[in-house]
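A.B. asks: sequence unavailable; structure follows:
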């Protein structure tokens, strides 16, 4: 799952750097095509048009049938689309790239709901923040990898098309790895020990039913803790996607950094995101295990750290002089890096509320909130008429900061950390329909513990 998000995000963000190379002369090879596009904001946001369409559907399918083969299909389509981007750009220009990005977005809509389906079946309650955070750091790792690699490849004789071919090949390699090593649940895995299977299932309350219960749509859609997650997702997606898609443009147009140096600077905040992401998970699990905070309080604390600190950094960034690249980079690192705390906040909260329907909840929250991922780059196009003007960029940072703060306030008021009544608890399950560990293994597990 870590590699799934790493490669998926690499395919998603390589265009943020690649589009600079596609529209400026960056390669030493004169045969590499360069395009004169005035709709780069639309091209960058087109991914999210597709991304919002299938996420709820993907969560429901994963709950019913398992995620393994859906992920194989989704990644293969993404890989083919990534490799086809140079061809579509030459045939249909920016609109060809937009078509590819919409298709990629549709099928990447399977990724996060599938991750949450996996967490709901594989992550013991006491390890949920650590395991979830490790998976979600794939977002940062893919970004760290994609930005400098795309920038370096774009400067070579092979030019920017080779970057898209490279990430397409990596996606196919992931599919091969996943086919042999992936499994929908512990009892379906070829190599798991009996002790580990029992440990996971008993921690989750033996919730792995052969026939999953129907989704309680009304209860989910009227649940304020669910809406807390959705609203937190709104603010996160606005701020994060704005930074993700526009950092390269900001550094190039305002700070005057060349594309290879630009791509390295653009990736630096995501290195901080990766490192802090690995740290926040164990810290959160430790806080809850020691009972210093309840699970709900820990979620709210981490969500506030991951939202309010970036908001403050963005406000400061808005007033920094364009010539001070060190200060700009420092506050970009703070704004993006400390945002990793939200992975222990709302981002894993779906599994707390409902291990059974966590993929569906992720589909609802992530799918609906990515409307803001479409809007934020378009708002940048509307506000920033002159991309070299730091005053116009200031308003972009202000709006992102406001979205972070407002969404976190709503989350803190309404979020909860315990399993909800509409997620059928284990003592109400039909145990004849549950794939449990045999009795002798249960006794063995108890003796060992």
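C.D. replies: Here it is on my side, so go on. Keep in mind it's a predicted model, so treat the numbers as computed, not measured.

A.B. asks: please count neighbours and contacts with C-alpha atoms only from this point.
C.D. replies: OK.

A.B. asks: how about the contacts made by the residue nearest the centre of the chain?
C.D. replies: Nearest to the geometric centre of the chain sits residue 139, at 5.4 Å (C-alpha atoms, centre = their mean). Listed by C-alpha atoms under 8 Å, 6 or more residues apart in numbering, the contact partners of residue 139 are 5, 6, 9.

A.B. asks: likewise for residue 444?
C.D. replies: Residues in contact with residue 444, defined by C-alpha under 8 Å, 6+ apart, are residue 195.

A.B. asks: that one belongs to a helix?
C.D. replies: Yes: when DSSP: H, G, I helix; E, B strand; the rest coil is applied, residue 444 is found to be in a helix.

A.B. asks: does residue 419 count as helix, strand or coil?
C.D. replies: Relying on three-state DSSP, one would call residue 419 coil.

A.B. asks: pull up the gap between it and residue 284, please.
C.D. replies: 18 Å (C-alpha to C-alpha, to the nearest Å).

A.B. asks: look up how far residue 147 lies from residue 181.
C.D. replies: Residue 181 is 28 Å from residue 147, by C-alpha to C-alpha.

A.B. asks: my bad, residue 176
C.D. replies: For residue 176 relative to residue 147 (C-alpha to C-alpha), the value is 25 Å.

A.B. asks: next up, a structure to set beside the first:
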């Protein structure tokens, strides 16, 4: 989200922001690495990483927390929602139905859904340092309390997960507020990519490390370790992070001058008005929002529910499950990076028009994941895993398609539109694990129904975008005002 917001600034009325950016490249070369602005990018990267480890910890830990309902080879089975038995590692296990598990996995999204847009507003007014820092600190403390909450009962665990969701939504919105003040226009894509890539790495660490920690010393250690790291990181955050380069005590005068001078043309109006009526009537915007909902329905199932899927369908141990669940995150990072380079190459060489590139990458990022997902129930376990990895990997090509499209149709409001898209995604992520839990609790064809439904919804979003997607700047976005959300 930060990369999209960053790239939107510094451009005037143009139907092709990427081409305008290409024309701006022949400017002064400045020192980049070992600079404070890149330190800021790394700090934001680590912040995303920590929050994502805490968000996805439950996805892998829940496999060890439940008694594997329906599997006769499990001897340590409890009969209530509280522990009355222990796993081989000496930690408690719980009798949670698939529906309960789905609710637990999606409960944090309730909080994120509420806090994302409002916290973006307050981060724009108050600055992102305090909001992001305190959200990490409190969320980390809550992570330390999850094992205790699970012992006390499901209501306590649900409350903690919802509170964590509130804080994670605040954190994501606050982090996006740094780039308008810290990132020069020619470096915003690179800086914000460094920052936001921490989300993928955090998810990778959470799932891969969680697989080993579940076996020894046990699933509570996941929450203690990731929560403890988050508390320690807050000390570093408040020491090194500042809302703008002007007040940073360690920045050099030359770097401060370079950043501030490169941002002098930015509008800094305190007007927070938005053309809501015009936005609602814009089908190009609805094409983006609908695609966000439909794509995230599939991708959230592949990410959040993948550990449970591998456990239920293939009965893998925790270490193998964690490795296979984390593998798509690395391949997805590679796919996202290569997709961006290829898209920019096609545009810079004028091989394809902007609208063609956006729709091509949307098609590739939604059609083939749907195809691979539909085929999973009909192949052997090795092929099924390969299809799962390919589906997750190719889905990230959408970042060069409709995901970046707000920059094309409304560069002045790209930050707000990205937060709006995130909110719609959270709605999808909130519902899909619940539906998944319902299906897999019905009969042996439960996962097959999950795959069919997810693929159908994904294809629906792709079709909607291919019909209504646009890249020309909308009339309401040409007004000379900007909103920092």
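C.D. replies: Thanks, I have the structure now. Please read all numbers here as calculations on a predicted model, not as lab measurements.

A.B. asks: counterpart of the residue nearest to the centre of structure 1 in structure 2?
C.D. replies: Counting by TM-score structural alignment, residue 139 of structure 1 corresponds to residue 199 in structure 2.

A.B. asks: that match: which element?
C.D. replies: Per DSSP states H and E, residue 199 of structure 2 falls inside helix 188-215.

A.B. asks: tell me the buried residues in that helix?
C.D. replies: Using 16 or more other C-alpha atoms under 10 Å as the test for burial, helix 188-215 of structure 2 gives 188-189, 191-215.

A.B. asks: that older thread, and residue 419 and residue 284 of structure 1? which has more neighbours close in?
C.D. replies: residue 284 (25 against 17; other C-alpha atoms under 10 Å).

A.B. asks: residue 81 of structure 1 and residue 104 touch, don't they?
C.D. replies: Yes: the pair residue 81 of structure 1 and residue 104 passes the contact test of C-alpha atoms under 8 Å, sitting 6.5 Å apart.

A.B. asks: these two: which is more packed in?
C.D. replies: More crowded of residue 81 of structure 1 and residue 104, by other C-alpha under 10 Å: residue 104, with 28 against 23.

A.B. asks: and the more buried one, what pairs with it in structure 2?
C.D. replies: Checking TM-score structural alignment: residue 104 of structure 1 goes with residue 164.

A.B. asks: and for residue 444 of structure 1?
C.D. replies: Taking TM-score structural alignment, residue 444 of structure 1 has no aligned residue in structure 2.

A.B. asks: same question, residue 225 of structure 1
C.D. replies: With TM-score structural alignment as the criterion, residue 225 of structure 1 pairs with residue 284.

A.B. asks: what sits against that match?
C.D. replies: Residues counted as contacts of residue 284 of structure 2 (C-alpha under 8 Å, 6+ apart) are 409, 468, 469, 470.

A.B. asks: please name the nearest non-neighbouring residue to the last one.
C.D. replies: When you say that, I think you mean residue 470 of structure 2. Spatial nearest neighbour of residue 470 of structure 2, excluding adjacent residues (C-alpha to C-alpha, 6 or more residues apart in numbering): residue 284 at 5.5 Å.

A.B. asks: out of the contacts of residue 284 of structure 2, list just those in helices.
C.D. replies: 409, 468 (DSSP state H).

A.B. asks: quick check: the farthest pair among the contacts of residue 284 of structure 2?
C.D. replies: Using C-alpha to C-alpha, the two most remote members of these are 409 and 468, lying 12.3 Å apart.

A.B. asks: who has more neighbours, the two?
C.D. replies: residue 409 (27 against 14).

A.B. asks: find the nearest non-adjacent residue to that one, please.
C.D. replies: residue 473 (4.0 Å).

A.B. asks: any idea how far residue 409 of structure 2 is from the residue nearest to residue 470 of structure 2?
C.D. replies: 8 Å.

A.B. asks: give me the common contacts of these two.
C.D. replies: Joint contacts of residue 284 of structure 2 and residue 409 (C-alpha under 8 Å, 6+ apart) are residue 470.

A.B. asks: so which residues of structure 1 form strands?
C.D. replies: Ranges of strands in structure 1, per DSSP state E: none exist.

A.B. asks: give me the residues contacting stretch 95-111 of structure 1.
C.D. replies: Contacts of stretch 95-111 of structure 1 (C-alpha under 8 Å, 6+ apart): 4-5, 8, 42-43, 46-55, 58-59, 70-71, 74-75, 77-78, 81-82, 84-85, 88-89, 363, 367.

A.B. asks: could you do stretch 392-412 of structure 1 as well?
C.D. replies: 228-229, 231-236, 238-239, 242, 300, 303-304, 307-308, 310-312, 314-315, 317-319, 346, 379-380, 383-387.

A.B. asks: try it again at 6 Å.
C.D. replies: By C-alpha atoms under 6 Å, 6 or more residues apart in numbering, the residues outside stretch 392-412 of structure 1 that reach it are 228, 231, 232, 235, 239, 300, 307, 308, 311, 314, 318, 384.

A.B. asks: structure 2: which residue goes with the fourth one?
C.D. replies: Mapped onto structure 2 by TM-score structural alignment, residue 235 of structure 1 lines up with residue 294.

A.B. asks: from residue 109 of structure 2, how far out is its match?
C.D. replies: Residue 294 of structure 2 is 16 Å from residue 109 of structure 2, by C-alpha to C-alpha.

A.B. asks: more neighbours: those two, which one.
C.D. replies: residue 109 (29 against 25).

A.B. asks: and that one, what does it touch?
C.D. replies: With the criterion set at C-alpha under 6 Å, 6+ apart, residue 109 of structure 2 makes contact with 165, 426, 430.

A.B. asks: many thanks, have a good one.
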